[in-house]
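Chemist: the following block contains a protein sequence and its predicted model.
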Amino acid sequence: MSSPAPDPTLFDKVVNLTKRRGFVFPSSEIYGGFRSTYDYGPIGVLLLRNVKDAWWRSMVQLRHDVLGLDAAILSPPAVWEASGHLANFTDPLVDCKHCNERFRLDKLDDPHTCPNCGEHDSFTEARNFNLMFKTHAGPVEGSGHDVFLRPETAQGMFTNFSNVLQTSRKKPPFGIAQVGKSFRNEITPGNFVFRTREFEQMEMEFFVPPAEAGEWYEYWKNERFQWYLDLGMPAESLRLREHEADELSHYSSGTADVEFLFPWGWDELEGIANRGDYDLNAHATASGEKLDYFDPQTNERYTPHVIEPAAGATRTMMAFLMAAYDEEEVRGETRTVLHLHPRLAPYKVAVLPLSKKPELTGPAQELLATLQPHFMCDYDETQNIGKRYRRQDELGTPLCITFDFESVDDHAVTVRDRDTMEQDRVPLDQIVDHVRTKLGL
């Protein structure tokens, strides 16, 4: 079976939509912007939060064997020396001597030709470039005051292993999950919010008895792949790719990536890695603290192995947008719609009075107040109803509720479905239950 082809036109369509409808703005745009940094607007902040909430619901809320954590962003050098980041968290960097542009050598299609100016054999010798951001704590600069912005959220979960173990009374297998900001001084950020220097991660470290590591690795590969399918990503746009031996980190006995077919081709959404006992042993050695587990049933002491599913929240949000984007012909006009899963949709429901007349806007706002404790809602009384429907379609809002002149008399409203555009007449006293049933939440 042949693989589907990427759609290069989709990139510009989605980027334009995100700016026009308030999903994502270039950061500090009034000052000319700052490369590869973005602000999430009124709609984007809801979508990104929903992606993170859906991950947390699946990984923590619906499980009894995973606990949450929110570790600090700033860390001393000792943490990153123990983890290997100070020595090994590097990319090979080359400069073009003709146009002075910089590139990652391992990302060049042709290592002998500059993709910017086309000059041949113009690159400098490759040198390693550490991706971590370093800053200083306190008023005096110096090596004793160096701190780093974390390049990943994982290390805080390893350094808190004993704290969580002792306070939660869990025993392996169990996990620690975290959602938070990470920072990498990328040489070549790009593709909109896919690769940025400031981003959010959704990571979980699952600590298991060594003999069970292979079994849990297979489990988490399947579990994480299914999460994307359950939230509406089409199967043909996803794949689970096992790393070749030469791609594996020195401590990993297996790593697989959940990849999405972006407009530029297949690229990573999430990595699931069997990290062995490398991390706990490294921090135990460097800190002098024990990071192991004593099993009273077997009278055995061991260092747990770790299975790590690590996803990028921002790039996952982007993938859901691209998977949901659709253009279709409706009565001779093109309708742009985001078929977002209701759990991810920024607004679950929009309340739209048919006109601005007080006899409609007053009761419509009362209806809004009835719905807001249960769902994230939008309210719009500007432009004709058809244009308002189209706007909500572009926001991915699953349901629109129109309060019209008949509603004053029959105490019912019209509920329009985003995907089918079918309309139901629903009594006001049943509206909350109706919306909840339609959304399936």
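Modeler: Done, it's in.
Chemist: only C-alpha atoms from now on, for both contacts and neighbour counts.
Modeler: OK.
Chemist: need the contact list for the residue in the chain sticking out farthest from the centre.
Modeler: The centre of the chain is farthest from one residue, residue 409, which by CA atoms, centre = their mean lies 45.9 Å away. If you count contacts by CA atoms under 8 Å, 6 or more residues apart in numbering, residue 409 has none.
Chemist: also this one, for the comparison:
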Amino acid sequence: MVDNVMEKIVALCKRRGFIFPSSEIYGGLRGFWDYGPLGVELKNNIKREWWKSIVYQRDDVVGIDASIIMNPDVWQASGHTEAFTDPLVECKVCHVRLRADKEEEIAAHGKEHKEKTSWTQSKRFNLLTEVYLGVTEPKQKAYLRGEITQGVFTNFRNVVDSTRIKIPFGIAQIGKAFRNEITPGNFIYRSREFEQMELEYFVKPDDTEVNKWFAYWKEQRMNWYLSLGLQKDNLRFRAHKEDERAHYAKHAEDIEYNAPFGWSEFEGIHHRGDWDLSRHKLTYTNDDGEEFTPWVIETSGGVDRSTLFFLIDAYHEEENRVVLKLHPKLAPCKVAVFPLLANKPELVSVAKEIYSALKKDLNGMVAFDDRGNIGKRYYSQDEIGTPWCVTVDFQTLEDKTVTVRDRDTMRQERIAIKELSKYFSKTFLRI
């Protein structure tokens, strides 16, 4: 069942232009993926909604966009060059390497290779990806960032000085990170290049204060996913045990999704304490002249993992169709416009006028399709999650109304052409 569901999701993503294997014409590269025309829209919509809720709708959060490559001393100071590791074991027979803490993968490897397998002792494998800079020898070693967080901390003083923002406050960022994963897998869930959406929220170094904000951000982040359509029964919190916390975390809880391959983390809420700012020797001075090192509450979500789970959650098979019941705010295409018949110029002309008008008026992608029969066009849009289809038919020529079809209910209603933009604008405001 697990393989069946994931195979269908992967096939749909490839067939309809959501996600492709990277550099596929050269055989691809494990752990790397490209987003197609629909995938980039879905991914951007997720990021846009996150940024809106975290930055635009708040007075206490600002955004930055830090460099992917930083001075390597950053990673030395943050502890990543020493502690950003996973346990690794290697099969002595076939030399495949797996994470030592993934017992199911190790067991599956043993079943797949019927000969006896023998594993090396576990050792720590650093996940930072090294790069070399410069055109002359010796070249300078640097790292592709393993997390986007450190760019926030190294800019802490710049942000405070330039914005004069006061504690408690947050700095938000969306960006690429890179990890030399031992065993990438489960489609885009675990890859070597991925995107994160993170908030670092700075508070006074006080247990009562940090507990209050930790609980607050837990609730905020869970409610955000629920508001965009993820089913409540498929979500849960899981607290990290002491021996599984990252080197910087005093306390950590994950938001997990009940994926076909088991409960899987896709956002973490972390109490980082003063680990980062103290390592970078950064402090804050309040209006009373009191200097202290703030504590940090972090929310760290995976854009790619969220994309995958929104797709899985939205995927439905019905009697005659496959439908992605994506929240309209996330749907790659908001509205599709059809002439009933492609060989009737009078219908095509009106449909193209409506299409052009909606493209200007709606904040999102609008599609035009005149190929095949109308039923197949409806089902084609259902499969990519388009919430509404507008059909221009012969009645349109008489009374200047069109049919608007709802994706989820398949109900249809007549709407005047001149009211379409207002109709969709009001609909988006209600959701």
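Modeler: Sure, I can see it. Nothing here was measured: the structure is a model prediction, and the numbers come from that model.
Chemist: the helices in the stretch 51-200 of structure 2, which residues?
Modeler: 73-78, 80-83, 103-112, 149-154, 156-163 (DSSP state H, counting those that start in this stretch).
Chemist: with distance to residue 352 of structure 2 added, can I get those in a markdown table?
Modeler: Shown next, in a markdown table, are the helices of the stretch 51-200 of structure 2 (distance: least, CA to CA, whole Å):
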| stretch | distance to residue 352 of structure 2 |
| --- | --- |
| helix 73-78 | 54 |
| helix 80-83 | 55 |
| helix 103-112 | 53 |
| helix 149-154 | 46 |
| helix 156-163 | 47 |
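Chemist: which SS class is the residue farthest from the centre of structure 1?
Modeler: helix (DSSP: H, G, I helix; E, B strand; the rest coil).
Chemist: and it, what pairs with it in structure 2?
Modeler: Correspondence of residue 409 of structure 1 to structure 2, assessed by TM-score structural alignment: residue 398.
Chemist: cool, and residue 91 of structure 1?
Modeler: So, by TM-score structural alignment, residue 91 of structure 1 is matched to residue 86.
Chemist: residue 197 of structure 1 now?
Modeler: That one, residue 197 of structure 1, aligns with residue 192 by TM-score structural alignment.
Chemist: for residue 183 of structure 2, see how far away its match is.
Modeler: 9 Å (CA to CA, to the nearest Å).
Chemist: check residue 308 of structure 2 too.
Modeler: On the measure of CA to CA, residue 308 of structure 2 and residue 183 of structure 2 end up 18 Å apart.
Chemist: which of these two has more neighbours?
Modeler: The residue with more neighbours, out of residue 308 of structure 2 and residue 183, is residue 308; 21 against 18, by other CA atoms under 10 Å.
Chemist: counterpart of the more buried one over in structure 1?
Modeler: That one, residue 308 of structure 2, aligns with residue 318 by TM-score structural alignment.
Chemist: contacts only, for that match.
Modeler: 193, 194.
Chemist: which of the three states applies to it?
Modeler: Here residue 318 of structure 1 is recorded as helix under three-state DSSP.
Chemist: please apply the same query to residue 15 of structure 2.
Modeler: Assigned by three-state DSSP, the conformation of residue 15 of structure 2 is helix.
Chemist: tell me, how many residues neighbour the equivalent of it over in structure 1?
Modeler: Using TM-score structural alignment, the partner of residue 15 of structure 2 in structure 1 is residue 20. By other CA under 10 Å, the residues close to residue 20 of structure 1 number 12.
Chemist: who touches stretch 60-70 of structure 2?
Modeler: 54-55, 142-145, 148, 151-152, 165, 168-177.
Chemist: what's the match for residue 329 of structure 2 in structure 1?
Modeler: Match for residue 329 of structure 2 (TM-score structural alignment): residue 343.
Chemist: verify the stated contact: its match with residue 438.
Modeler: No. Judged on CA atoms under 8 Å, residue 343 of structure 1 makes no contact with residue 438 at a distance of 11.9 Å.
Chemist: if I look at the match of residue 409 of structure 1, how far off is residue 391 of structure 2?
Modeler: On the measure of CA to CA, residue 398 of structure 2 and residue 391 of structure 2 end up 14 Å apart.
Chemist: now do residue 205 of structure 2
Modeler: Relative to residue 391 of structure 2, and taking CA to CA, residue 205 of structure 2 is found at 59 Å.
Chemist: those two: who's more crowded?
Modeler: Between residue 205 of structure 2 and residue 391, counted using other CA under 10 Å, residue 391 has the larger neighbour count: 24 against 15.
Chemist: sec struct for the more buried one, please.
Modeler: Of the three states, residue 391 of structure 2 takes strand under three-state DSSP.
Chemist: residues in contact with it?
Modeler: When contacts are counted by CA under 8 Å, 6+ apart, residue 391 of structure 2 touches 337, 338, 339, 340, 351, 402, 403, 404.
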